[in-house]
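Q: Have a look; sequence and predicted model below, questions after that.
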Amino acid sequence: MAAKLSAEQIADKLKALPGWEYKDNAITKIFRFEEFLSGIEFVQKVAEIAEGADHHPDIAINYKRVTFSCTTHDSGGVTDKDFKLAENIEIAYTDRQG
C-alpha cells in the first residue's frame, strides 16, 4: 500500500502541477475543451494511461469540461501514485494540443 502524504507534502507537490488543487481528500483539476467529443477523446486517452498504471481517477464529464480527481482509496488519501497519475494526465493534455 502506498503511503498517504501529509498536507504539507501535498501542498509542496501541487506547486509543480498548475491548476490542480487539493480538496475532498483528492487532487483535482478541471480541463476545458472546444468540443464535447474532444473531451471524450481525452478521457479515453487518460483511461488507457490509468489502466496501464493500475491506478484510476474519478472522472466527471460536464459537456466541454472534464474533471479528474485522484486519490488512493486503499491508503485513505493522496499518495505519490496520485501525483504520478496527475503528471501523466498533464503530459497527455499537452501532447493532445500538439
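A: Structure received.
Q: alpha carbons only for contacts and neighbour counts from here, please
A: OK.
Q: residues of the helix or strand that residue 27 is a member of that come out buried?
A: Using DSSP states H and E, residue 27 maps to strand 26-32. Within strand 26-32, the residues that count as buried by 16 or more other C-alpha atoms under 10 Å are 26-31.
Q: how about these in JSON lines, adding distance to residue 2?
A: As requested, these are arranged in JSON lines below (distance: C-alpha to C-alpha, whole Å):
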{"residue": "26", "distance to residue 2": "14"}
{"residue": "27", "distance to residue 2": "16"}
{"residue": "28", "distance to residue 2": "19"}
{"residue": "29", "distance to residue 2": "22"}
{"residue": "30", "distance to residue 2": "25"}
{"residue": "31", "distance to residue 2": "27"}
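Q: Next up, a structure to set beside the first:
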Amino acid sequence: MPRLLTSAEIARQLAELDGWAGDTKALQRTVEAADFPTAIRIVDRVAEVAEEMNHHPDIDIRWRTLHFTLVTHSASGVTQYDVELARRIDEIVREHPLA
C-alpha cells in the first residue's frame, strides 16, 4: 500500500502544481475549458493517463467546467500517486485552450 503524505509534504508539492489545493484527505483542482468539446477532450486524455497509471481521479463535468479530486482510496488519503496524477493533469490541461 502506498504511504500517506504528511501535511508538510503535500504543501510543498502543491506549491509546484498549477491551481491545485488540498490536504491529507484529497487534492482538488477546477479547470474551465474554452468550450464543452474541449472539456471532453481533456477528460478523455486524463482517462488515458489514469488507465496507464492505474490510478483514477474523481471528475465532475459541468458544461465546460471540470472538477478533479484525487485521493488514494485504498490508503484513505493523499499519496505520491495523487501528486503524480495531478502533475500529469496539469500537462494535459496546458495542451488545451481554456476560458
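A: Sure thing, it's come through. This structure is a prediction, so every number in the text was calculated from the model and none was measured.
Q: TM value for the aligned chains?
A: The TM-score (TM-score structural alignment, normalised by the length of structure 1) is 0.93; 97 aligned residues with a C-alpha RMSD of 1.3 Å.
Q: So what's the gap between the helix or strand following the strand holding residue 27 of structure 1 and the chain middle?
A: Moving toward the C-terminus from strand 26-32 of structure 1, the next helix or strand (DSSP H and E) is helix 36-53. Counting by C-alpha atoms, centre = their mean, to the nearest Å, helix 36-53 of structure 1 is centred 11 Å from the centre of its parent chain.
Q: what about helix 36-53 of structure 1, how far off from structure 2?
A: Helix 36-53 of structure 1: mean distance to aligned residues in structure 2 after superposition is 0.6 Å, counting by mean C-alpha distance after the TM-score superposition for structure 1.
Q: Let me see the residues that make contact with that helix.
A: 32-33, 56-57, 59, 61, 63-66, 85, 88-89, 92-93, 96 (C-alpha atoms under 8 Å, 6 or more residues apart in numbering).
Q: rerun at 7 Å
A: 33, 56, 63-66, 89 (C-alpha atoms under 7 Å, 6 or more residues apart in numbering).
Q: how close does the following helix or strand past it sit to structure 2?
A: Next in sequence after helix 36-53 of structure 1, counting helices and strands by DSSP H and E, comes strand 58-62. Following the fit onto structure 2, the mean deviation recorded for strand 58-62 of structure 1 is 0.4 Å by mean C-alpha distance after the TM-score superposition for structure 1.
Q: Run through who's touching strand 58-62 of structure 1.
A: 66-70.
Q: Among those, which one has the most neighbours?
A: Using other C-alpha atoms under 10 Å as the neighbour test, the contacts of strand 58-62 of structure 1 are led by residue 70, with 25 neighbours.
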